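Colleague: Predicted model and sequence below, questions to follow.
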Amino acid sequence: MLGPVLVDGVEVAAPRQRALLAMLVLHAGRIVGHEQLIGGLYPEPPAGAVNALQSQVSRLRRSVPGLVVEHHPAGYRLVAESSDADHLWCVELLRAGRAADALALWRGPALADVDAPFVQPARHNLTEMFIECALAGGTTRQLHDLVAEYPLREDVRAALMRSLHRDGRQTEALEVFAQGRALLAEELGVDPSPVLEAAHLEVLRAQAPHRGVPAQLTSFVGRDEDLRRVSKWLRDNRLVTLIGPGGTGKTRLAVEVAHREPGEVAFVDLSATADVARALLDGLGIREAGLLSAEPLSVEDRLRAALAARDVVLVVDNCEHVIDDAARVLGGILAACPDVRVLATSREPLGITGETLSPVAALDDEAATRLFLDRAQAVRPGFHADQDVIAEVCRRLDGIALAIELAAARVRSLPLDEIAARLDDRFRLLSKGSRTAAPRHRTLHAVVEWSWDLLTDAERDLAARFTVFSGGAGLDTATAVCQSDVDTLTSLVDKSLVEVADDRFRMLDTIRAFCATHAPDLGREHARWFLHRAQQAEPHLRSHEQIQWLARLAADHDNLVAAVTWATAHDLGLALELVAALATYYWFRGLRTEAAQQADAVLHACGESPPPGREQEYALCLLIAWPVATGDQSARIRQADALMERLVDPPRYPIMTMMWGMALGAPEDDSQVWHRRNRLLGQDPWSAALALVGDGLVARMGGDPVTGAELLQRAAAAFTRVGDRWGAALAFNQLGEIALDQGDAANALIHIERGRGLLDELGATEDTAEAVIARAQATLLTGDLDGARTDFLLALALSRRAGALVVQAGAHLGLAELARVTGDYAAAYLECDQAWERCPGGWYGPDQMRCHIAVERGRVAKAEGDPGKARRHFEEALRRAVVQRNLVTETAVRAELAALAVP
């Protein structure tokens, strides 16, 4: 088989019998089905193909004496041992590690004299076997031939390189690599794979006269892509500078790149010197006596003279503290010595024309976790831990390689959970490193202190002030709050103390923790700036600019939280103003629970009554805080109602009127609705659209779904004209609920999906979860139980992430209905109990949910055949529906009770 098909050295003359024999040998010892044999032999099976196959088998038996081909009902089987077929014997030899013997079995291309439909895949598999033999035991010539035939096979090319290297032909091996790299780039647009790079490295390490490149005691983990990128840039550019904060791994990456460079490489560490030229001269091993000329030469002249005709890579480490001299000396070398390339590491750019910057950023979660595990297992063999906990520790250390290595070293004496708990005091925890490391790399504190000491006074002042920000800041915010200039801020970026991405500036938490020890208290300036930003944004949030302004505030979300937290502790008037100004932002982003927590904290700090002049803001806090408030919530609502009654004009923030109406629930009569709304609704288009939603809800709950739907359609159109996606989504969701009440699943899905799409644009977490619940209910109505379950569970996950208890209750209630429909009544009761436990206080929304839970409990009891229990639950639901003045629910419950009364 491994060449022309032969039996004991004899060729089978007839082509079709030869093909049949090859198929049987390929499956020696196994039955080959009739259809497989026919399809493999004939491009177009003839009439009576089974008889034709039988005839070919008979001829084969006659033409090859001693060949045993058994017939079975399913097909034919060649009786043979593995040693009888050369391809099977080849596999045995390979498994036994006898690749050279396996390779000797080959007499040419596999199945060389067979032409049939089955041949191509069979020949491909056998060829792969030949390549495996050649990789393990082939000669240089055989591998040369294989590379010529398969030029893009990197494993074959790597084997040829190693074979040439064993023959002492390193230059040819490097040429094979260079040809492969060029071919991969031209044909596939990719760099060499790790397999080919590893072979390249083996050759380079044997050939290159490295000078002083330090050997490493630990494995290189987590920067494979950086390694490939920097190696490529250094081939294409004469100066590449690795920049980044201290401890990110710049030096280690530079060393790994240096080890992969062909030719001469010199490594020079500038951290302990003030004389850059002398350090370079020493690092290159240049002796002054051999360079003396008639005229005395300076150190820099000698350096340039020594490098003028040399092809060398200079790896120059730790340039930051001698940055000006390093730039001058290296710039002179690059200008005078055309074959010199420089790979530098620094915490700021050298600023030389032609410099290519390669930022060495924090490790991603996967790489950081691998690094932690690698270093932890080195000090504590067998160490294993929850990957998520390790990833969280690494994230809190900003993915800084040195910090991760220092933390991993502590697993020898501390449990991982204890390490995680102590990271708030990270400088004390990570205070012990390698005794052989440079002093600035032995502790995390020393790493950051090294950068701090290199700053000017103005840069230190700004770095300390910048720590007031949580999650970074935009340019205007940073310069205004810190009272600094743009040039100083960009200088901190250049020196890797501050990062910039998407026009925002931020500090790594590790650097921020160090700089904060030198910071003045800018909490008031910070909070007032963000109050101004929130007040500036609020009207835009109710316009066509809604998405842009929500994004601006969302980018500063951590700062907004920090501002409210600071003000709650130091200035309650400012805290009340902030919560009020941010109400629209929080509501439109579906962060009602988070807003409630902030408002509740401010209320507790204020006590039972508002500060003078802050009554309106205090009332809005009362309305916001309901999801998390403890104690008598109805008393809080009454207090808010009383404060609202004192208002003469519409409130400063129109959303307050909406929240007031929601808190009070459905009105007792139309006169009350008009009295309150006319007095506190503004004349702007947004307030007019809100009024339509209110009228639509009142009509719907009053038992008039037609009028309710018409008003809500007008509201959706009005909000769309204004540009408010949240208001339009509110209207569409209510239209979906009306369609659900009427059993119209198709229209319900249309309205709900329109609303959900708008909420997705806003990133409104809690509102999106509610829309998913509505979609699940519509899906359930269509009979798609699996789809409904998927959506209920998705809504539960979304609402848990947001901490939204009432929304969680809605998801559990949906799962209860699903369990009832499928006949699992025990699960339905359990889900109802889960929903009930998640209904906080006595606000209107949770009260509505309790009413719906009581209805569902009644339906479960009715389904399982317990009318007495069902009646009790329906009567409870009726009491709640009457109190809430919700005629839709009241009518549905009365229908359930009436049905129970029918014998």
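Modeller: Done, it's in.

Colleague: rest of the way, CA atoms for contacts and neighbours
Modeller: Will do.

Colleague: Let me see the contact set for the closest residue to Phe372 other than its chain neighbours.
Modeller: Leaving aside its sequence neighbours, Phe372 sits nearest to Ala408 (C-alpha to C-alpha, 6 or more residues apart in numbering; 5.4 Å). Taking C-alpha atoms under 8 Å, 6 or more residues apart in numbering, we find Ala408 in contact with 372-373, 375-376.

Colleague: who wins for neighbours among these?
Modeller: Counting neighbours by other C-alpha atoms under 10 Å, Phe372 leads the contacts of Ala408 with 25 neighbours.

Colleague: one more structure, for comparison:
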Amino acid sequence: MNSTSAASRSPGRLPAEVTSFVGRAAELDRLSALVARARLVTVTGPGGVGKSRLALRAAARLAAGFPDGAHLAELAPVQDPLLLGHAVLEALQLTDHTARPPLDVLVEQLADREALLVLDGCEHLVDACAELADALLRAAPGLRVLATSRQSLRAAGEHLLPLAPLPYLAADGDGADPEAMLLFADRAAAVRPGFRLEPRNRAGVALLCRRLDGIPLALELAAGRLRALSVEQLAARLDDRFRLLTGGERTAPARHRTLRTAIGWSHELCTMQERLLWARLSVFAGGFDLDAAEYVCAGRGLDQDDLCELVDSLVDKSVLERLDGEGTVRFRMLDTLREYGAHWLRAGGDDRRMLRRHRDWYLGVATWGEVEWFGPRQAETAERTRLAHPNLRAALEFSLAEPGEEQLALVLAGTLWYFWVGTGHLGEGRHWLDRALALAPEPTDARAKALWVTGYLATLQGDLDRARPALEECRRQALETGDDRALAYAVHRQGCAALIGDDPARAAELFEEALWHYDTLGELNSNVLMAMFELALARLFQGDEERGRAGIERLRETCEEHGEQWAYGYCLYAMAFARRQAGDLRLARSFARESMRLNHLFRDLLGIVLAMDLLALLATEGPDADLHEARVLQGAAHRLWRAVGTPFFGSRSFNGPHLECERRARDGLDGDAYAAAFRLGSRLDLDAAVRRALDGGSPEPPPDGCGTDRPGPPLDPARPYSPVGA
């Protein structure tokens, strides 16, 4: 049984700026002041006017004033309002393993936080965003929301900052160049090094900025043309395009016509191949890499060998934005430009084919991720899948909406089990699986896998009322169709349900049966290793220490042989449990801390909280027992269990060590100290709690009532994997 969580609390993550921020000083000051006095602020304005850029700059300026940081939720790739809560949870690096609605989770998790949440691109989800913002602000007095949208949210207490285009006329008597001209010059210098405003080009730049109404996106697109044209040629040709392209749009707002014309002109000046690629790239949601672009877009007029150069050309023309990461280069298209490309893709009747190719690529990403999840590349696989998450959502949505694709929706949702479980997206996984199962009731192999994955996720959420029937249907179908692999997984997950249902003897029988099936099939992966862990734990719960320890040793050897880390974190917990039973407190503490450290690298909430509760019990034992620290760790574990689900799954076997620790602390501490230690632990965020447990306690804990213990430097996620021997 395993599940992973993002951090319970984080200092926040805002994207780095890839181009300089020009102008907007007055608007930035106004927005900062608004956020300081109002809890909900929405920056409104047309596409391309710079709403997102201003909001992110303001958030970066204000972040230091929020102890829990500033966080960005990019909503443009989220098309289903039911996924809005999941997207915000992900942005806040929060995870809940229960079956509760995401909004309920957000309300609980944010209740005591002081954070700034940026909701970027709300216009297509405006009603859902208004409801979410209202609910969060009512429940979390320390939260502020900064939204960007082409229209207001119309939520209670909303303050608006309408964002106008950049001024393109010089102020009287000022003598300074207007901000639109400064932005154009800055972007022009990026494509023509040495370009600057000077007497010989200032009039032409002023004309351009006036013709483009000071709209930042239009100015950036125009600046990209300076590779081939002078400023004067650019202004003249743009004027021609305005006369040509605004015909038939007389009823549209002037600025809308300006932006559409500027985009249309950039489109006209692209080669036929660049236009075709622009249209095809519009199927991507969020970022993508060159490999994805080559697979999805090549063919029928685009040679794969030309894709790299064409992508580079679209970057030069500001149609694509290059995103440099650690060892990877990715690209994305601004929403306004993506909408324009999607229009041409639909007009050419090629949208369904391209969406299908897009889905096929990301089905491949999921399939390869499932393979690589077993072995030393798990952390890389998790990160690669995380980056692909917006596109995986789009691929699932297409498969569910397109008639005849339901089976592939089942395949994709089921194949992503490692992502739903391994990176803490249980609720979203259930969302996609439930939709796919409802659309495809016929007994296929894909449905069988989706059923056992659903049962697995529901078990981890503590929702046995859903888990048991799903697993029983999977088992029954597997027997009827002769699907031995599905049978093995169904029996395995039924064992998990029995284990948390306080029937370790029955659980052990089911795990043994599942492992027999796995061995017969030649199946060896992380699921199989987890079955080995769960069988060993069931035996330890029964008091069968000899066979339990033997099973743990086999699991440890297998993990080390294959470089498996995910299951090894749980193996270490079992090793700690067994060493404590044998009276070796030193090794038990060492194994429990290493289990916690490794699970923290995966942000594995269940593994962390199990290790923390065991460390709390160990703190009550031996000559260096510290009852205060034990109770602090119990308080921290209590907070984490709220996100996991029912504490210890309601199981006497899992809950026994916790109750024993609680009894010892109560007997050894006076009432006030007992309560104060628990409160201290319950205020620790995930990183701070893990750090405290790994360090063996803080010698000078902050006094009760001084607020949440803020995390110090982050734990090192790059620390090399080094299995601990027995």
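Modeller: Looks like it came in fine. Just so we're clear, the structure is a prediction, and the values are computed from it rather than from any experiment.

Colleague: So after superposing, what's the score?
Modeller: Overlay of the two chains. TM-score (TM-score structural alignment, normalised by the length of structure 2): 0.51; 449 aligned residues with a C-alpha RMSD of 5.0 Å.

Colleague: average distance between the longest helix belonging to structure 2 and structure 1?
Modeller: As assigned by DSSP state H, the longest helix anywhere in structure 2 is helix 378-401. Average distance, helix 378-401 of structure 2 versus aligned residues of structure 1 after superposition (mean C-alpha distance after the TM-score superposition for structure 1): 3.0 Å.

Colleague: Just tell me what Glu560 of structure 2 corresponds to in structure 1.
Modeller: In structure 1, Glu560 of structure 2 lines up with Thr720, judged by TM-score structural alignment.

Colleague: does its match sit in a helix or strand, and which one?
Modeller: Assigned by DSSP states H and E, Thr720 of structure 1 belongs to helix 705-722.

Colleague: mean distance, that helix to its aligned residues in structure 2?
Modeller: Helix 705-722 of structure 1 sits 1.6 Å off on average (mean C-alpha distance after the TM-score superposition for structure 1).

Colleague: Check which residues of the helix or strand that that helix is followed by are buried.
Modeller: Reading on from helix 705-722 of structure 1 to the C-terminus, the next helix or strand found by DSSP H and E is helix 725-741. Of the residues in helix 725-741 of structure 1, 725-740 count as buried by neighbour count, 16 or more other C-alpha atoms under 10 Å.

Colleague: Mean distance of helix 725-741 of structure 1 to its aligned residues in structure 2, please.
Modeller: Looks like 2.4 Å for helix 725-741 of structure 1 (mean C-alpha distance after the TM-score superposition for structure 1).

Colleague: Just name whatever secondary elements that helix is in contact with.
Modeller: Where contact means 3 or more C-alpha pairs under 8 Å, 6 or more residues apart in numbering; DSSP states H and E, helix 725-741 of structure 1 is packed against helix 685-701, helix 705-722, helix 745-762, helix 765-781.

Colleague: post-alignment, the third one versus structure 2, mean distance?
Modeller: Looking back up the chat, that one is helix 745-762 of structure 1. By mean C-alpha distance after the TM-score superposition for structure 1, the fitted helix 745-762 of structure 1 averages 2.7 Å away from its aligned residues in structure 2.

Colleague: pretty sure Cys122 of structure 2 is touching Ala147, no?
Modeller: Yes - between Cys122 of structure 2 and Ala147 there is a contact at 7.1 Å, judged by C-alpha atoms under 8 Å.

Colleague: tell me the contacts of Ala567 of structure 1?
Modeller: Per C-alpha under 8 Å, 6+ apart, neighbours of Ala567 of structure 1: 524, 527, 574-575.

Colleague: That one -> structure 2?
Modeller: In structure 2, Ala567 of structure 1 lands on Ser399 (TM-score structural alignment).

Colleague: Tell me how far its match lies from Leu410 of structure 2.
Modeller: 9 Å (C-alpha to C-alpha, to the nearest Å).

Colleague: swap in Tyr518 of structure 2?
Modeller: Following C-alpha to C-alpha, the distance that separates Tyr518 of structure 2 from Leu410 of structure 2 is 23 Å.

Colleague: between these two, who's got more neighbours?
Modeller: Using other C-alpha under 10 Å, the more surrounded residue of Tyr518 of structure 2 and Leu410 is Leu410, with 29 against 22.

Colleague: you'd agree the more buried one is in a helix?
Modeller: Yes - read with DSSP: H, G, I helix; E, B strand; the rest coil, Leu410 of structure 2 is one of the residues of a helix.

Colleague: So for the aligned partner of it in structure 1, what's the nearest residue that isn't a sequence neighbour?
Modeller: Aligning on TM-score structural alignment places Leu410 of structure 2 opposite Leu576 in structure 1. Using C-alpha to C-alpha, 6+ apart and skipping residues adjacent in sequence, the residue nearest Leu576 of structure 1 is Glu617, 5.6 Å away.

Colleague: looking at it, the one you found is touching Leu572, isn't it?
Modeller: No - using C-alpha under 8 Å, Glu617 of structure 1 makes no contact with Leu572, being 10.8 Å away.

Colleague: what about the two, which has more around it?
Modeller: Glu617 (25 against 20).

Colleague: OK, contacts around the counterpart of that one in structure 2?
Modeller: Aligned by TM-score structural alignment, Glu617 of structure 1 pairs with Lys449 of structure 2. Lys449 of structure 2 makes contact with 411, 414, 474, 486, according to C-alpha under 8 Å, 6+ apart.
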